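In: Okay, sequence plus prediction incoming.
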Amino acid sequence: MRNLVIRMICICLLISIFLPLNVSYASPSVYFDESAYQKRKTAYIEQGVWDESNDALVLQAYAGEELNQKSLQDFLNVLRNGGQKNSDFTLTKLIRVLMFRPEIKDELVEALEGYHFWFREGGTGDHVFSSENHMLMYTSSQYLLQEKYGLYEDERTYKRLKKYLEVKNQYGFYEFYSPNYYPYTLSALLNLVDFTEDEEIRQLASGAAQRLLQDVLFVTNDEGAFFAASGRTNDGYRSNGLNANINRIIYLVTGIGNDKARTPSPIGVMLATSDLEISDDVFRYFGKPINMTYSNGHSLGEAMNTIYKDFPRAERVPFYWTQGAYFHPDVAADTAWFASRYKLQGYESLKAFDRFLGLSESAAPAAAKAGAVFSRSSVLSQANFAMYKDGGVMLHSLQDYWPGRQGYQQNPWIATTGTKSVWTKSGDGGGSSVMQNDHLPKIKQMNNVAVIQYNPYPEIEAYHAGGSNVSLYWPNGFDEEIRNGNWKFGKEDDGYVAVRYPCGNGDAEKVTCDWNEQTWVTIVGTKEKYGSFNQFKQKVLSEVQYDADWEWHGSFWKGTLKYVYDSDVKFDGTDISLTW
């Protein structure tokens, strides 16, 4: 039976290659089909080479077609006069155009007059060098220009690049499961894979790219939707997992995706023109049921004491920042020193920590420690996850991750029935793309059930008006949905989700609860597991045992007595106890 299923999947994949473009989805492949991949890349290039978007310039360069001069000048203008903010996104594409079409070299060098690829003491301007994706885009571009043309030589570039790639191969990515930034990190990796003359760098870049692709498919469901508990994301990606830049990766590698996933995008044009060899290991978790807990990354202490220990201080600090460690008490002195040396007051990427800028090297650690509920939780390290995936249904969450502290671009949990996603968020983020949650929850997920506690530190409530507010984001467009008591239920095809909210108006588009301590419960399921949608609803309503309250735990006589916020949830053989 199992062999028959596998054969049917393979047949569906082969058929899907020849389907018309208005067909949205193909069946997922549990292995890599090189032939189908090459056909998709060829079709992507042929269909997009004369697209009106500037990104099509990369396809034109690869195909040997005439370059769209307006697109080329638009790209070059982004680099002129020292470069606009985030100009490295454009620079990475122009490096690929240059490698395919060396005749643009003089124009590119002219545009790069006054450009800098790293922090400089005279002033860094708006360039963001210190997040994981940006560091690689700037450094890989400078390295390839050095290697190919002897331009912009700096002995630090190779050392920084090699260390960066070694860390990704060993530990994975700090910006874990980021739909925003994974595509740009991959773009820079592909430039190294395809164009470096250094075999060690090429192998390291290939290994990092394979690991990133495995990450992408791990949190991609059978509908081709990307939904993840993430180190860096925003509401747009939480609500729509089908139409983003990252979905071009999913389509090209797997064949699953809608019409938009077949159009030029910043990562699509890079991957379609790359010779990266994709291993079967990229598909290790794709198209298969998953029910697991796991960890990734490393501690900040390991970064300081081992990984970056031998780097000069001026090189170590930006690596700490790529890990999100900006004003953590352990690195605050380094950050204050670096910010002073490079005149970073008002620096865009430190905007969320402006309350700490201007402090002296000696004063910064104490200030960071006093403001620990704000200064520690930006660090992206040693994350523990739980993943439940069954076809299109997924539940993915971060376990016990900086609970009660300020959240930045992290997304602590998300559930999906296929293409619809559900999550909670605290506060309104102040309208900032950097600070996404006023405070983070404590989560414990077992099987298809997650218990989500909110209990902000007092400093959070003092700093953020309405700091206790937690809102449930519930999508429009479920096939069926119903509210019963404090439960909301949604159905999409054969996928189900149920959420128990502690307070608030369950009929509102956004259910908001303002209690100081809150417990939310999320359960996902399928028709195969629970029968009809009504049967799923009835099972949840009749079988869930729920209790959340303050209780005394421990022994007075043993000195272990504590007053704790305790949540206990039982359902379908899953028994979760979560204590704050």
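Out: Structure received. Numbering: from 1, shown residues only.
In: Going by C-alpha atoms from here, please, whenever you check contacts or count neighbours.
Out: OK.
In: Tell me who's in contact with the closest residue to V282 other than its chain neighbours.
Out: Leaving out its chain neighbours, the residue that sits closest to V282 by C-alpha to C-alpha, 6 or more residues apart in numbering is Q214, at 4.3 Å. Taking C-alpha atoms under 8 Å, 6 or more residues apart in numbering as the criterion, Q214 is in contact with 281-285.
In: one more time with 10 Å
Out: 208, 220, 278-286 (C-alpha atoms under 10 Å, 6 or more residues apart in numbering).
In: Also Y326?
Out: Counting by C-alpha under 10 Å, 6+ apart, Y326 makes contact with 130, 317-320, 332, 334-336, 349-350, 352-353, 356, 368, 375-379.
In: And for G407?
Out: Each residue near G407 by C-alpha under 10 Å, 6+ apart is listed here: 231, 373-374, 376-378, 401, 425-426, 429, 434-441.
In: Which of the residues you listed fall within helices?
Out: 373-374 (DSSP state H).
In: Look up the closest residue to E543, ignoring the ones flanking it.
Out: Closest to E543 by C-alpha to C-alpha, 6+ apart is F571, at 6.1 Å.
In: Against that first model, consider the following:
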Amino acid sequence: MRNRMRSKKRFKVKYILIILFLFAGISVVVDLVRISNYEIIPMRPVEKIDLQQDQVYYDLVNGVDSIDWNRLDGTLEYISNEYDCSDFRLVNLVRILYEYGDQIPKEYKTKIEDVLFGFRYWWDEPGENSMCYWSENHQVLFASAEYLIGKKYPHVVFKNSGLTGKQHMEKARKCALDWLEMRWKYGFTEFYSGVYYKEDIAALINLIDFAGDKELAQKSKIIMDLLFYDVAAQNINTMFVSASGRAYKGNRTGEGGSTLGGLTSYYWGDGKECGAGMLYGMMTTLKYKLPPVLAEIAKDSSNVIIQQSNGLDISELKTEGYYGTDNRSMMMQWGMECFTNPEIVRNTLAHIRNCNMFSNAFIGDFKMLDFSLLKWLRLEPVVTRVINPQPNGVAIQKGNTYTYKTKDYSLYTAQAYHPGTYGDQQHIFGMNINNHFSIFHNHPALEKDRNFQSPNYWVGYGHIPHSVQDKNVNLSIYNIPEKKGLMEMDLLDYTRAYFPTGEFDTAYIDQTFVFGKKGETYCAFIGANVFNFRDNTKNDIIQKGKQTFWITEAGSKTEDGSFGEFVERIKKNTVDFNPVTLELNYRSNNTRYHLKFGADFIVNGKIIDTAYSRYNSPYAQARKKDKTITFNHGGKSLFLDFYKQIREFE
């Protein structure tokens, strides 16, 4: 009897397993068919479109007699097709409508309005495209444009969304205020970005000039001030290059002067106005004035240490209230570019489904995880944790930045920023040789001749070093894995540095040393292995090896005497590195430095705390989420109270 019962139970279990297996198989097949039908929408036009909205606005401001309005045809075509960065094109189109709308011929104005009424202003609206809505700068650009276009046409029903202009205003106002509050509480996720701060400025100045909403305009001014403090504190003699959440090649090398589109020169340099471009509203605005203390901070040539905390870590999202799939939470998560990370991936997939974005070229690959079984069993985090895809490195987490500035140079580091992880566009360490150019080192994610936006040879990292700094000395240890990750594009067995010898007065390699002199500024690299120039280059220095270090020491005539004396002193310094335990010891100028990969940074026997307050500098002291912030320097000050909307300066 018992044996018969056991047999029946085994039969039932076997039967249930067969049914479950068949169900799973059918589910996977159905999902495969569905996923195979997803189509990706192009993010860029096949042929280049002539975009002249910036030049048209410039001509209008400067009184050009006759405007050919057909010059805006390319801009309208670009926006109507909702190609990526359409929000960039809306900046000066909005300014044209507000300042010169009465000069636009009626027929052409109708053409502009038809495009604007059919546009998809946010990810939750009907339609599909491949625009990036989510990064920090895009969020405020879309909110700014939607609010101001809605304000311009409050009673019109927009044909794409079915909302009136007034409803668009209300929706965009909430997004804009959420965005502004996040910056007040935590700073910029895309911290010190010479590229994307320009987009933030363009969006904010439009809100300041045209919103007509006291709270929105005043809070935009306050956040603009915080942005310009970042620029002023990190710049050296008008060159704005520093550690950054998002940086491209030119932002790391200091190419083109790196003057934030000319704004650093305009505000505290030679005063020359910017030309036609997204930032030209800063030349025409009557409603925003740069607080004088910020220009004084930018011009400060004394030796200063600037410590700052920017953004959040993924581990902080839950306690800070940004862990759900509501609009505000997704703005924070996707503003940090957290997509595939195990803690966030389920939110990502839910948001893509809710907003119909599997057709978006940026995130279309998430269709690979759009299987019902994964969703039902909540296995997506397990999959991304096991695979550890390289896109995990896209996430921009908290940057605890340390900058040491003198009249001759600045040295900067994102302290102990997630050592060993992938890095998409982060810039962890570098040195500005006065305002001439910058030097830096990295572990390239791809070989030099491989074309990929990021990460690549010049942008981001294959694997981020453990990098720390104290005053004029930086220690960086690289620990490159022996085996390539499952989805890693490449795994190079060397690190390299940008060191443009042709730009120096004197520069050379001496075995495991590199020295450079420009004017009265000196610099040195020290490595674990012999340095060599990459073939056919004089600006690209290679250090072979997977477990290596780079020590950087900055100096000057004022601090070190002659360049020869600097070189002699550096060569006599004690260096000890254990490639097994990954421990590095360095002694210079009677100071002892110790760093172990993934562990503490110790200076003269004391553990250094590299987790900073919001602001810790001679100019400002504040914690995250403080109600007020005061900046002081040179007898001038700026007082800010975000929630009471107070902005006072002298």
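Out: On my side now, so go ahead. What you see is a predicted model, and the numbers here were worked out from it, not measured in a lab.
In: Report the TM-score for the pair.
Out: Here the TM-score for the pair of chains, by TM-score structural alignment, normalised by the length of structure 1, is 0.81; 510 aligned residues with a C-alpha RMSD of 2.7 Å.
In: quick one on the thing from earlier: any idea how far the counterpart of the residue nearest to E543 of structure 1 in structure 2 lies from T552 of structure 2?
Out: Taking TM-score structural alignment for the superposition, F571 of structure 1 sits opposite S588 in structure 2. The gap separating S588 of structure 2 from T552 of structure 2 is 11 Å, by C-alpha to C-alpha, to the nearest Å.
In: what is in contact with these two at once?
Out: Common contacts of S588 of structure 2 and T552 (C-alpha under 10 Å, 6+ apart): V473.
In: More neighbours: which of the two?
Out: Using other C-alpha atoms under 10 Å as the criterion, S588 of structure 2 and T552 rank with T552 on top: 24 against 16.
In: Could you double-check that that one sits in contact with A497?
Out: No: contact between T552 of structure 2 and A497 fails when scored by C-alpha atoms under 10 Å: they sit 11.1 Å apart.
In: who touches both of those two?
Out: Shared contacts of T552 of structure 2 and A497, counting by C-alpha under 10 Å, 6+ apart, come down to 430, 440-441, 525.
In: So which of the residues you listed belong to strands?
Out: Mapping the shared contacts of T552 and A497 of structure 2 onto strands (DSSP state E) picks out 430, 440-441, 525.
In: List the residues that contact L286 of structure 2.
Out: By C-alpha under 10 Å, 6+ apart, the neighbours of L286 of structure 2 are 208-209.
In: what's next to stretch 362-369 of structure 1, contact-wise?
Out: For stretch 362-369 of structure 1, the external contacting residues (C-alpha under 10 Å, 6+ apart) are 326-337, 353, 355-359, 370-372, 374-376.
In: at 7 Å instead, please
Out: Applying C-alpha atoms under 7 Å, 6 or more residues apart in numbering, the contact partners of stretch 362-369 of structure 1 are 327-330, 332-333, 336, 375.
In: Select from those the one having the most neighbours.
Out: Highest neighbour count within the contacts of stretch 362-369 of structure 1, by other C-alpha under 10 Å: F327, with 31 neighbours.
In: That one sits in which helix or strand?
Out: Following DSSP states H and E, there is no helix or strand that holds F327 of structure 1.
In: My read is that it contacts F374, right?
Out: No: with contact defined as C-alpha atoms under 7 Å, F327 of structure 1 and F374 do not form a contacting pair (8.8 Å).
In: where exactly do the helices run in the stretch 101-250 of structure 2?
Out: Counting by DSSP state H, counting those that start in this stretch, the stretch 101-250 of structure 2 has helices at residues 106-117, 136-152, 165-186, 196-210, 214-234, 249-253.
In: now, which of the contacts of Q214 of structure 1 lie within strands?
Out: Those of those lying in strands (DSSP E): none at all.
In: Grab the nearest non-local neighbour of K596 of structure 2.
Out: For K596 of structure 2, the spatially nearest residue (C-alpha to C-alpha, 6+ apart) is E583, at 4.3 Å.
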